[in-house]
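Chemist: From the sequence below, what's the structure:
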Amino acid sequence: MNEILKKPYVELKDSLNSGKISSTELVSACINRIREVDGAVKAFLYLDEKKVLNSAEESDKRRKEGKPLSEFDGMPVAIKDNICIRDTITSCSSKILENYKSPFHATVVEKLLEKGFILFPRTNMDEFAMGSSTENSAFQTTRNPFDLERIPGGSSGGSAAAVAASMVPLALGSDTGGSVRQPASLCGLYGLKPTYGTVSRYGLVAYASSLDQIGPFSRELQGCIDLYSVISGKDVRDSTSIHRPKFSASDVQPQDFKGLKVGVIKMTPEIQSEVVKSYDKVLNQLKEKGATLVDIDFSKFGFAIPIYYIIATAECSSNLSRFDGIRFGSRKDKTGKLEDLFVDSRTEGFGPEVKRRILLGTFSLSAGYYDAYYGTAQKARALIRKEYESFFSKVDCILQPTSPTTAFKIGEKTKDPIQMYKADIWTTSVNLAGLPAMSVPMGADQKGLPIGLQITTPHFQEGKLFGIALALSTLEGMNIQFPESIK
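Modeler: So this is what the prediction gives:
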């Protein structure tokens, strides 16, 4: 691996700004690393090498002229395949969109380009972001760089694997029920799900509109802080985006543990023992440093997964109705009949998991069942929000493992959707409440597989969240050794 890619993100940024390395050198190193390892990892669906190199050369030219667009000018960032980039295929890892080229940029893409970032599209994902392992892609199964026989998490597994394998220093994913945090946990990364509405969804292909949020990945915390500072902000093209004071990365300071009230949850027998051990080790260190640990009752959140899957699938049933072979999507016109065109286009275009969720969502919204399922789920969602409000009247943050296990083997849970859904047992409630949360590395198990810790704070407290994450990174046993050789 090129020595450039062994440098921490902050050192890479400083080297670009000081002129020690050029963007062309950095981008070339990324391309060579992708050529070297992505045949095994399968993080990228496609990369236009010529285009990214041209962008790097333009960045270097700006710097030579003393006109960099920002301190990030020339920094590579990978983009998940459901975030639109003009004149670039955005397939959502689905056959129905395999030839769709977006005519516009997503807002987050515009913001990245304004700052001079070099975009590396497209990373693999679970089809339409429906999955927890990236095994549901229509094109390939992404593998965990720590163990190629295991999953990287999902649905943003391609973005997470690309960063963990040192192909790129940064990446964007999307998080509907844990799809940034869970792969971050399983790949040893920092991964942020922002407060709902703080990052524009314009140009993000919708799965569940009331839950989706775009979030960053990085091997170091500062990468997530910087990306969030760039992509956050009000957008008039997204009616759900919220006007807030501009977030400044320079304002983030390490949180003093003394006097910090930390909500903690009780571990249950089905949680992997090494996850429990790592969690207990963190809590013991927090107590030693003066934090107050407050037990919180998470038992009511056992219903979060069924609530999430009723609401998310109902919204996906509506959102995906546009992919009919006429308005959007590949057309399969075999008989010349309109009804057959709809049926054939969607039958051949969607994969099994997407079809399962469309059927479940359509059922939940159908006459006679709407109140019993969708209506009840929305009422329960409101109770989850109130429960979090109650928690945060007593604590400053909540700490819990991001995932109940480390990365499981490819194919282990594909035949049992319920077991797959349970991988998000601690992440879905955060989306239902619209809260900010981040997965941070919490060491590794005996096999060297990463374990993640989830930090949750009240709405709009990303600054505090980052401060807590920064302080946690100094604790014993939190660091991850990323693999250099991947075969």
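
Chemist: From now on I want contacts and neighbour counts done on CA atoms only, so please keep to that.
Modeler: Will do.

Chemist: just the strands in the stretch 151-300 of the chain please.
Modeler: 170-175, 190-193, 213-218, 261-264, 292-295 (DSSP state E, counting those that start in this stretch).

Chemist: got the contact list for stretch 285-297?
Modeler: Outside stretch 285-297, the residues within contact range by CA atoms under 8 Å, 6 or more residues apart in numbering are 257-266, 283, 391, 395, 475.

Chemist: Could you turn the buried ones of these into a PyMOL selection?
Modeler: Here is the PyMOL command that selects the buried residues among the contacts of stretch 285-297 (16 or more other CA atoms under 10 Å):
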select buried, resi 257+260+261+262+263+264+265+283+391+395
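
Chemist: Tell me which of the contacts of stretch 285-297 fall in helices.
Modeler: Leu283, Phe391 (DSSP state H).

Chemist: Which single one of the contacts of stretch 285-297 is nearest to Phe104?
Modeler: Nearest to Phe104 among the contacts of stretch 285-297 is Phe391, at 41.5 Å by CA to CA.

Chemist: What's the separation between the closest one and Lys246?
Modeler: 27 Å (CA to CA, to the nearest Å).

Chemist: Please give the structure of this sequence too, so both can be compared:
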Amino acid sequence: MTDLHRLSIRELAEGLAQAQFSSRELTAHYLKRIEKIDTQVNSYITVTAEQALAQADAADAAIKAGTATTLTGVPIAHKDIFCTQGIKTSAGSKMLDNFISPYDATVVAKGKAAGLVTLGKVNMDEFAMGSTSENPFYGATKNPWNLEHVPGGSSGGSAAVVAADLAPFSTGTDTGGSIRQPASFCGLTGLKPTYGRVSRFGMIAYASSMDQGGPMARSAEDCAYLMNVMAGHDAKDSTSVEKDVDDYVANLNATAVKGLRIGIPKQYFNVAGLDAEVKARVEESLKKLEDMGATLVEIDLNMTEAYVPTYYLIAPAEASSNLSRFDGVRYGYRCENPTDILDLYKRSRSEGFGAEVQRRILIGTYALSAGYYDAYYVKAQKVRRLIQQDFLKAFEQVDVIAAPSAPTTAYKIGANLSPTEMYLGDIYTLAVNLAGLPAINAPVGFDQAQLPVGLQLIGNYWSESQLLSVVHQYQQVTDWHTKRAAIAEENA
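Modeler: From the prediction side, this is the model:
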């Protein structure tokens, strides 16, 4: 019973169904690991031990009664951006450190309905704005592969808990790469679904036209199990699309890699900041896919240089609007002894928000202000359409598009990258959110420092099954997804 954390989601589900171990035993195993190991990683903001054990007991009763679903009794960690009834939901911010959600996000509610056991809520960049998870209030989350490095962001805690085997899988959100980049930095599989595939209800908003929840796990198969729970239309979310949901697990071998046309954007592999080792590992993985029967097709994505400026006008503009609700009046952080209403607003927001959140609010407010709205925001939206058309044109020639997930491996904690350097690190991920496309990260090796490297595959709309299937088949002939950091090998 000391190695339950080494089992895949399928093995956990089968073990529970066959009474090889109980959900209580499994949950207690993970809670013990969290208590022992997370002091080094700092991945959890809130551990819900008492509630988790109660959910585990309920799961065991359902399994015994024959009313269980496939995943009943399997533990999960939720990014602390998803509202959880009766549990603190902070979005990684001092602003919401005292907020106890009165309801569950749809993603959380679906997890409960499937019998998943919530271990707790995990750390992240404040309000999902960042790429390192060096949280200014809750402290930096560490990369399990090297505790001196960041796990990526904004879903850094979601990546770190899985990479350290402190949860079998986790939920993340992706507004500009926040699932794929930390999955790349931590050697995991992470899927950003098509915009509208997973409900945003109860997910604290950053940039509403780009936010999307998705699964993070060790393998494509593990992600497919969680996608079966997360995906689907939700009447509570006006951007949720009414479209039939695939059985992602059943479809894991449905896409033939033989004959698959993989687009290689020449602009992506000539980016100035692309690390040579990252490029080499990605090219090796593409060669492997070619050996499996795929065809590599060089394509042009001519709008590449527009990704970063377009995103960093539209996303902060939406953030400025979304975060205006946190004003010290209704809920959340409130400054002490305000002299008047203006002082209440100013000090609550300046004391409650960290530097990066304040920076993006200010950029967004400027872009939306009178005299600048047409010059910046409207033009950025027009360019966004051109970026989308660039991808749609490419998909006339190819089935999927390949790229690195990030131009480098994980940064050192405290590297103090300038905002521009940090934003340029998102060069390969931003366009997917601007266009609303699905994309997946797959681990494909390591650099000389033994930090993981990730391959990103981008699909056309609603092609999540295809992306999971291609990565699953790649993972049948490679073992990068099975590699574990030293800290994950510790037994609690």
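
Chemist: Check which helix or strand Ala402 of the second structure maps to.
Modeler: Using DSSP states H and E, Ala402 of the second structure sits in strand 400-404.

Chemist: so that strand matches what in the first structure?
Modeler: Alignment of strand 400-404 of the second structure against the first structure: residues 397-401, by TM-score structural alignment.

Chemist: Next, the mean deviation of that stretch compared to the second structure.
Modeler: Average distance, stretch 397-401 of the first structure versus aligned residues of the second structure after superposition (mean CA distance after the TM-score superposition for the first structure): 0.8 Å.

Chemist: which residues are contacting that stretch?
Modeler: The contact list for stretch 397-401 of the first structure, computed with CA under 8 Å, 6+ apart, reads 261-265, 275, 279, 426, 451-458, 465.

Chemist: out of the contacts of stretch 285-297 of the first structure, what pair is the most spread apart?
Modeler: Greatest spatial distance in these: Phe391 and Leu475, 25.0 Å, computed using CA to CA.

Chemist: related to what we said a few turns ago, so which bits of the match of strand 400-404 of the second structure are buried?
Modeler: In stretch 397-401 of the first structure, counting by 16+ other CA under 10 Å, buried: Cys397, Ile398, Leu399, Gln400, Pro401.

Chemist: Which two of the residues you listed have the greatest separation?
Modeler: Across these (CA to CA), the longest gap, 13.4 Å, separates Cys397 and Pro401.

Chemist: Report the buried residues of stretch 418-428 of the second structure.
Modeler: Tyr423, Leu424, Gly425, Asp426, Ile427, Tyr428.

Chemist: Provide a list of residues in contact with Asp57 of the second structure.
Modeler: Asp57 of the second structure sits next to Ser23, Arg24 when contact means CA under 8 Å, 6+ apart.

Chemist: make it 10 Å
Modeler: Ser22, Ser23, Arg24, Glu25, Thr27, Gln51, Ile63, Gly73, Val117 (CA atoms under 10 Å, 6 or more residues apart in numbering).

Chemist: what's around Phe342 of the first structure, how many residues?
Modeler: Phe342 of the first structure: 18 surrounding residues under other CA atoms under 10 Å.

Chemist: go on, the one 3 residues further on?
Modeler: Taking other CA under 10 Å as the criterion, the count of residues near Ser345 of the first structure is 23.

Chemist: which residue lines up with it in the second structure?
Modeler: Using TM-score structural alignment, the partner of Ser345 of the first structure in the second structure is Ser348.

Chemist: from memory its match sits against Arg330, does it?
Modeler: No: at 11.6 Å, Ser348 of the second structure and Arg330 do not qualify as touching, with contact defined as CA atoms under 10 Å.

Chemist: neighbours around Arg181 of the first structure, how many?
Modeler: When neighbours are counted by other CA under 10 Å, Arg181 of the first structure registers 37.

Chemist: if I look at it, how far off is Pro145 of the first structure?
Modeler: With distances taken as CA to CA, Arg181 of the first structure is found 17 Å from Pro145 of the first structure.

Chemist: so who does Gly459 of the second structure touch?
Modeler: Gly459 of the second structure touches 193-194, 262, 391, 395, 398-402, 432, 437-440, 465-467, counting by CA under 10 Å, 6+ apart.

Chemist: try 6 Å this time
Modeler: Residues near Gly459 of the second structure by CA atoms under 6 Å, 6 or more residues apart in numbering: Val400, Pro438, Ala439.

Chemist: Quick one: map it onto the first structure.
Modeler: Gly459 of the second structure maps onto Thr457 in the first structure when the alignment is built from TM-score structural alignment.
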